[in-house]
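> Sequence first, predicted model second:
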Amino acid sequence: MHHQTTVQSLPDEILSHVFMHHKPFRVNDVDITAWLSIPAVCRKWRALCLASPLYWTHILMPNPTYLRLVLERSREAPLVVFVNTETDDLECIAALQGHIYHTKYLNIRSVVGSVRWATAYQYIGNILRQPMPAMRGLHLHDYSESDSPHQLGALHGATLPSLPALHLLDIRGLRLDWETPRVAFGQLGSLHLEDLHLADMRGALTDMPNLREVAIKVRDPSPGDALPPAKSLVWPRLNSLELLCSPYAARAFWEALSAPEPAQLTWCIDQPSLDDIETISQYEELLRDVVHTRISHRTKQLHQARRLSALMLTASRTEISFNWSEDMLVHTSPNHTRETDTIPYTLSIKFILPFWPDSIRAVPLDGIQSLCIEEEHPWRTYYDNSGTYPAPILLPHLRDLRVLVLHTYRVNSPFLQHMATHSDELLLPHLEHIIIENTNLLTGAGNELLRYLKRRARSSRWLKELTIRKCTMSRDMVADLDTYVRLPVSWDYISTTVPL
């Protein structure tokens, strides 16, 4: 550069922070040459990048020599570290042991039982035993072919040390010793646990004064397991809760929970096996009990009418959806207001494949104002194992529905087909807003949506809003749809290729 610009006049400290928000390797998984894009602009920027510890805080591990250079240049700056035991050099993992004390985010992924796993975990065990005073986000993901989670205590007796600054904890495929006195999570705000046993809900889990977001997959208790005492989970600031479990585990969890009404509650229902019809009837009765007595009565809006405000049905979800991006810069939590009464309450219940029509009958459909449907795979019944769709079962009972969200991932949408061809003028009489996502609107689904909007307009029941996201469509289709909606159609982009 041969002339002075506003950017060039900025102090070096400000430029360093700007680089941190725009460097292209924030997700830690791209080629190392991406590091060169910023320092290649000019000599001043190159010198600034090489000298700034902040520029070297997102750790890539291509080889031990390069990693040692990066760690040296990062000095005492807070690190963001991603470790994959199947692809990263074992010497790189070993080199991290001396730098965990100034690591801010640590993400470890491994495959239990693989050839490299045992050696890698010798180093990881040493890492987890060291003090972590700066650790704000900790992700430990172990994947294996076995359904049983790996015991973290098997790492040569390693248990997590005190983590005074920890805000986010994400554990998958591992079991922690929650009763260890050294484990302290006083500042924890987000918790994601898979394969949690009800007997584990003790110790550090019982008192988390700052916990706001929880997503857990709870296993059914075995005979003889000690259930957590009633009202023993004291989470006074809980705002968002997502559960994946059976009604039996859900009932035990609600008995143990002592928390305010979460503004966002999602329950992914773990379905029973298909072998025993008597078990299915017992399951349905338990499902109804949990929905009515353990969930609906907890809300100010629903405790009298026992109605749900929202319902989500999915044919493909097999695990809880709460997931944090690899980009650690997004983990700064927003300021939460104490005026929880101003937050709209949302309850979602997700039925996992195979679709069970009787489960729908166990839920109070009257009063549902928001419905989300995923149509990626055919829905199947328990009884005849034939492909069936829930549209004829659901739609006639959704008299109070205001918002309909469709994720079809298909050329044709059985829901839109039923809505477009059904002759009942009272079908969805209060529907105001349709949201279509990941759909091919160039052919079948688009034509069915247009037919439905035309039919509503002819009967003076115009749709108020239509939102289209990540769909394959044309500008002509948007113009046609816009004709039959009161407000302008909202869409993100025009694409003529099928979204992945």
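Everything's here; your move.

> rest of the way, CA atoms for contacts and neighbours
OK.

> where exactly do the helices run in this protein?
If DSSP state H is used as the criterion, the helices of the chain fall at 12-22, 43-51, 64-74, 90-95, 117-129, 247-256, 277-289, 357-361, 391-394, 414-421, 444-458, 475-482.

> And the contacts of the fourth one?
Outside helix 90-95, the residues that touch it by CA atoms under 8 Å, 6 or more residues apart in numbering are 61, 63-64, 67-68, 83, 119-120, 123-124.

> And the first one, by the same measure?
The list of residues contacting helix 12-22 from outside it, by CA under 8 Å, 6+ apart, reads 38, 48-49, 52, 54-55.

> quick check: angle from that helix to helix 43-51?
Calculated by axes from the mean of the first three to the mean of the last three CA atoms, to 10 degrees, helix 12-22 forms an angle of 80 degrees with helix 43-51.

> ok, now the third one?
Inter-element angle recorded for helix 64-74 and helix 43-51: 100 degrees (by the same axes, to 10 degrees).

> Provide the contact partners of helix 64-74 at residue level.
Against helix 64-74 from outside (CA under 8 Å, 6+ apart): 50-57, 59-61, 89, 91-92, 95, 99.

> and P223, how many neighbours?
Using other CA atoms under 10 Å, P223 has 6 other residues around it.

> cool, S232 as well?
18.

> what's the spacing between it and D289?
22 Å (CA to CA, to the nearest Å).

> cool, and V403?
To D289, V403 is 27 Å away according to CA to CA.

> Between the two, which has more neighbouring residues?
Applying other CA under 10 Å to V403 and D289 shows that V403 carries more neighbours, namely 20 against 16.

> looking at it, that one is touching I434, isn't it?
Yes: V403 is in contact with I434 according to CA atoms under 8 Å; the separation is 5.9 Å.

> picking that back up, format the helices of the chain as JSON lines; extra columns: distance to R237.
Shown next, in JSON lines, are these (distance: least, CA to CA, whole Å):
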{"stretch": "helix 12-22", "distance to R237": "31"}
{"stretch": "helix 43-51", "distance to R237": "41"}
{"stretch": "helix 64-74", "distance to R237": "36"}
{"stretch": "helix 90-95", "distance to R237": "37"}
{"stretch": "helix 117-129", "distance to R237": "28"}
{"stretch": "helix 247-256", "distance to R237": "16"}
{"stretch": "helix 277-289", "distance to R237": "26"}
{"stretch": "helix 357-361", "distance to R237": "32"}
{"stretch": "helix 391-394", "distance to R237": "35"}
{"stretch": "helix 414-421", "distance to R237": "38"}
{"stretch": "helix 444-458", "distance to R237": "42"}
{"stretch": "helix 475-482", "distance to R237": "43"}
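
> putting a second one here so we can go through both:
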Amino acid sequence: MADLQLTDTAIEGLRYEQIVCRTREYFKRSNCPRVQPSPIELGASVPPEILLQIFVWLAAVDIPRSNKSAGDLGWIRITHVCRRWRMVALAAPFLWTDLVSLGGNGMMTVLHRAGNLPLTINQYVASWDRFEEMQMLASRIPQMRILDVSGWHNPLHLLFDRLHEPAHQLETLKLRVPPYGSNRKGPSIRGPLLSGTCLSLRHLSIYHVFFDWKDLCFPGLISLELVFRESEDNARLADARCIPSMSTLLFALAKMPSLKTLKLHHCISDSPPFDPLQKSNSAPISMPNLSTLDFRLQSALCAAILQRLEVSAGAVMLVPHVHLWKPVEDIRTLFRL
């Protein structure tokens, strides 16, 4: 049985064929009778190590689905097969770290079973009828590994009110709310995002959510997306809603040496001429790993940023409406990359 022991590596590289093969090997080595065992006897005789591997595979392919009433339990149905299977699943907290809305007390139950392990929630859509779930998620931000949520900002305010706190295990943060109207204040996070520093953060995607950029430091970041609604008066919005100036953004980018993907849409408050700090702090910023740039900015802003970034040859640059760029020098800046 030594070769059947479960390890983290085995869990990550698990394949259905491997499970079947190893299960067959186990029964070949066992002194099983030649008479075909019943399904109940077969299930009762499978060792916990193999059961766990089967459960891991099921959790990857039969994902629970949520809706507004009661969700599809997916792989969790195995906990209802028999007491032995249930006990094996409940004794493995790592099986319960991918959160999903199941209706009723489903979220609370899954959180309890996951214990203190890092949590993942993907493509979660916030709504008022999930208010209690939002409270639970907000209280677990320090425990999150992946936090990917969307929806109108009013139901999401419970999360926004806590995202200024440290989250030392967070690797991915995606916040997406619909564009706000011209006479409507967009959502904001009070204070610096994640206390201003998060060494574990690898992916940050923010759509129409404002936060304080002062002293921001995410040195391990690989991808950064900042998307806001186009406005004729970004400078006015910056005072109340924390759109960064170009110098502030460049200062933050200088502390992201591992960045590979950069997406900036209408997320800079400056209008030419730029602030004095930007002019005085003109040292180039080396970004050797940056391979994809996606900008929707004023041509002068775009050109000014490109003049400051040192990227490797072959980087892909996505800039819409280049034919509208003026003056010609801005276009030359783009094509010199």
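Yep, it's here. Here the structure is a predicted model, which is why all the values come from computation and not from measurement.

> What does the TM-score come to for these two?
Comparison of the two superposed chains (TM-score structural alignment, normalised by the length of structure 2) gives a TM-score of 0.67, and 273 aligned residues with a CA RMSD of 3.4 Å.

> one step back: can you say which of the helices of structure 1 is packed in most?
Among the helices of structure 1, ranked by average contacts under mean count of other CA atoms under 10 Å, first place goes to helix 247-256 (a mean of 20).

> Would you check the span in structure 2 matched by that one?
Aligned by TM-score structural alignment, helix 247-256 of structure 1 falls on residues 299-308 of structure 2.

> Superpose on structure 1 and give me the mean offset of that stretch.
Its aligned residues in structure 1 lie a mean 1.9 Å from stretch 299-308 of structure 2 after superposition (mean CA distance after the TM-score superposition for structure 1).

> Not counting that stretch itself, show me its contacts.
Under the contact criterion CA under 8 Å, 6+ apart, stretch 299-308 of structure 2 has outside partners 246, 250, 270-272, 282-285, 295-296, 325-326, 330-331, 333-334, 337.

> In strands, which of those residues fall?
Residues of these located in strands (DSSP state E): 285, 295-296.

> So which residue is smack in the middle of structure 2?
Centroid-nearest residue in structure 2, with CA atoms, centre = their mean: T172, separated by 3.1 Å.

> contacting residues for G103 of structure 2?
Counting by CA under 8 Å, 6+ apart, G103 of structure 2 makes contact with 66-71.

> Buried by neighbour count, from the residues you listed: which ones?
Neighbour-count burial (16 or more other CA atoms under 10 Å) is assigned, among the contacts of G103 of structure 2, to 66, 71.

> Reformat the contacts of G103 of structure 2 as JSON lines; add distance to P276 of structure 2.
Putting the contacts of G103 of structure 2 into JSON lines (distance: CA to CA, whole Å) gives the following:
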{"residue": "S66", "distance to P276 of structure 2": "52"}
{"residue": "N67", "distance to P276 of structure 2": "52"}
{"residue": "K68", "distance to P276 of structure 2": "52"}
{"residue": "S69", "distance to P276 of structure 2": "56"}
{"residue": "A70", "distance to P276 of structure 2": "57"}
{"residue": "G71", "distance to P276 of structure 2": "55"}
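
> Which members of the contacts of G103 of structure 2 occur in strands, if any?
Per DSSP E, these never map to strands.

> what's the lengthiest strand in structure 1 aligned against in structure 2?
If you go by DSSP E, structure 1 has its longest strand at strand 103-111. Mapped onto structure 2 using TM-score structural alignment, strand 103-111 of structure 1 covers residues 144-152.

> that older thread, closest to L313 of structure 1 out of the helices of structure 1?
helix 357-361 (9.6 Å; CA to CA).

> what does the closest one correspond to over in structure 2?
Under TM-score structural alignment, there's no match for helix 357-361 of structure 1.

> For that helix, which helices and strands make contact with it?
On a contact count with 3 or more CA pairs under 8 Å, 6 or more residues apart in numbering; DSSP states H and E, helix 357-361 of structure 1 meets helix 277-289.

> quick one: the helix it packs on to helix 247-256, angle?
Using the same axes, to 10 degrees, helix 277-289 of structure 1 lies at 30 degrees relative to helix 247-256.

> elements contacting helix 277-289 of structure 1?
Looks like helix 277-289 of structure 1 contacts helix 247-256, helix 357-361 (3+ CA pairs under 8 Å, 6+ apart).

> And those helices: which comes nearest L193 of structure 1?
For these, proximity to L193 of structure 1 was assessed by CA to CA; helix 247-256 is nearest, at 14.0 Å.

> okay, now the nearest residue to V112 of structure 1 once chain neighbours are set aside: neighbour count?
The shortest distance from V112 of structure 1 to any non-neighbouring residue, by CA to CA, 6 or more residues apart in numbering, is to S144 (5.1 Å). Other residues within reach of S144 of structure 1, judged by other CA under 10 Å, total 14.

> isn't S144 of structure 1 right up against V111?
Yes: between S144 of structure 1 and V111 there is a contact under CA under 8 Å: 5.6 Å.
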